[in-house]
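# 3D, please:
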Amino acid sequence: MKQLIVLVFTVLIFTQCSTTRVFNTDAATDATPASYKTYGFYEFTAAGDTNSATFQLRVEILKNVIKAEMNARGYQFVPTRPDLLINIGILVKQQIQTRQTNWQNDGRFTYMGQRNYTWKSEEIEVGRYKEGTLTLHIVETARNKMIWQGSMSGIVPEKPDTKNNTAGKAMKKLFEKYPFRAGVGI
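Okay, the predicted model is just below:
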């Protein structure tokens, strides 16, 4: 019985842990959600170091998971003249993971002459990773007014997840904060 409790507790801890953090979600108070039935995307332009071979693939993956979340809320995708336009903002930074050395594990004192022994702590690089921040702005096209914004950040996987598992889970977490459904009033 004790082992079963430990197993259940361990599973709960690992299923609740996520590298995605949702923040800065805000909905407009004057939105008219009953009038929104369709959506589309703003033209996506990129600047900076976006020449990676997987960049366009990753953008398409993001658009597909956003479409899945919007469709689940009753919206219909239309390429021209939608009720709502979605703007995607992406910022990706290369991060360096380091650790600090200590004299117990990482070395010995060095002799500097005349009985002067020294040891200096150093930062050692142990890995590199990319951290990304994604911001969505959903805009009512008739009034050109933003009705919702949400942001999330997390670690960008090395390889694109073509099955949309990682991006889908992260986008689902972000859209949990989206308060509207297609054609339904507040």
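
# Only C-alpha atoms from now on, for both contacts and neighbour counts.
OK.

# all helices in this structure, in order from the N-terminus.
In the chain, the helices defined using DSSP state H lie at 2-16, 55-72, 165-175.

# So residue 125 sits against residue 95, correct?
No. Using Cα atoms under 8 Å, residue 125 is not in contact with residue 95, being 10.6 Å away.

# Please generate a structure for the following sequence too, so the two can be compared:
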Amino acid sequence: MNAMRFDFRHVAVLLVALLLTACATGPRVRTDYDPSADFSRYRTWGFYKPIAMEESGYSSWISDRIKDDVRREMEARGYRYVESDPDLQVNFQGIVREKTDVWSVPRTDYQYFYSYRRRAYFAMPFWYDDTQVHQYTEGTLTVDLVDAERNRMVWTGAAIGRVTKRTPHERLAEVDKAIASIFAQYPYRAGSTVPVATD
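Prediction:
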């Protein structure tokens, strides 16, 4: 049997599945959009081909879960899924990076001196900054909405958090939370250009 070829993209998918547990309130979410896009034109959607997370040539249970979550979020906003010629195409990607935090903590210490005049030891305080370095892994899960006719991205959302060890069931729950957090910031419904309130 041939040994399995190491594929960084597959590892990245699994690592991103561990992410987004930095705080109790969930991941940090950032969004951006094309101000020239007419969102009232979009009523149908499909998945971009190939999906960036599956460029290695195969899917995983993580990418399948993301697809299910995306389908739920898009349908909740009135978009209809179609296999061919959709108005919008949804693409998603996971990226893992090593990060370093560096900060200073003020400290106080004492040096002791002997006074021959007083025939005793006395303490002299001094202050200094203690530099702390912490390395960690950060994962980013990005969802892009692409105008299919122009092949142009019109909206993007990213959930960012630290990668931590989780069980497979916990990883899937974190993926669900990440996709929900991203789409909570998407302000449009199908066929409408009027933004709705977001969290």
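
# Can you give me the TM-score here?
Superposed pair, TM-score by TM-score structural alignment, normalised by the length of the first structure: 0.61. Supporting alignment: 138 aligned residues with a Cα RMSD of 3.3 Å.

# hmm, back to that, ranking the helices of the first structure by burial, who's on top?
helix 165-175 (a mean of 18; mean count of other Cα atoms under 10 Å).

# what's that helix aligned against in the second structure?
On the basis of TM-score structural alignment, helix 165-175 of the first structure is assigned to residues 173-183 in the second structure.

# mean shift of the matching stretch relative to the first structure?
Superposed on the first structure, stretch 173-183 of the second structure shows a mean distance to its aligned partners of 1.9 Å (mean Cα distance after the TM-score superposition for the first structure).

# now that stretch, how far from the centre of its chain.
When C-alpha coordinates are averaged (Cα atoms, centre = their mean, to the nearest Å), stretch 173-183 of the second structure and its chain have centres 9 Å apart.

# How about stretch 171-183 of the first structure?
The answer for stretch 171-183 of the first structure is 15 Å, by Cα atoms, centre = their mean.

# That stretch spans what distance, first to last residue?
22 Å (Cα to Cα, to the nearest Å).

# how far away is the counterpart of residue 17 of the first structure in the second structure from residue 73 of the second structure?
Structural correspondence for residue 17 of the first structure with respect to the second structure (TM-score structural alignment): residue 24. For residue 24 of the second structure, the distance to residue 73 of the second structure equals 22 Å [Cα to Cα].

# So residue 124 of the first structure sits against residue 98, correct?
Yes. With contact defined as Cα under 8 Å, residue 124 of the first structure counts as touching residue 98 (5.3 Å).

# most centrally placed residue in the first structure?
residue 153 (3.8 Å; Cα atoms, centre = their mean).

# could you measure the closest residue to that one other than its chain neighbours against residue 17 of the first structure, distance?
Among residues not flanking residue 153 of the first structure along the chain, residue 133 sits closest, at 4.2 Å (Cα to Cα, 6 or more residues apart in numbering). The spacing between residue 133 of the first structure and residue 17 of the first structure, counted by Cα to Cα, is 18 Å.

# With neighbour numbers in mind, choose between the two.
residue 133 (18 against 8; other Cα atoms under 10 Å).

# What's the more buried one aligned with over in the second structure?
Alignment note (TM-score structural alignment): residue 133 of the first structure maps to residue 140 of the second structure.

# what do you get for residue 147 of the first structure?
Under the alignment by TM-score structural alignment, residue 147 of the first structure pairs with residue 154 in the second structure.

# Give me the neighbour count for that match.
Neighbour count for residue 154 of the second structure, taken as other Cα under 10 Å: 20.

# Contact partners for the residue nearest to residue 186 of the first structure when sequence neighbours are not counted?
Nearest residue to residue 186 of the first structure, sequence neighbours excluded (Cα to Cα, 6+ apart): residue 33, at 6.8 Å. Neighbouring residues of residue 33 of the first structure by Cα atoms under 8 Å, 6 or more residues apart in numbering: 180, 181, 182, 183, 184, 185, 186.
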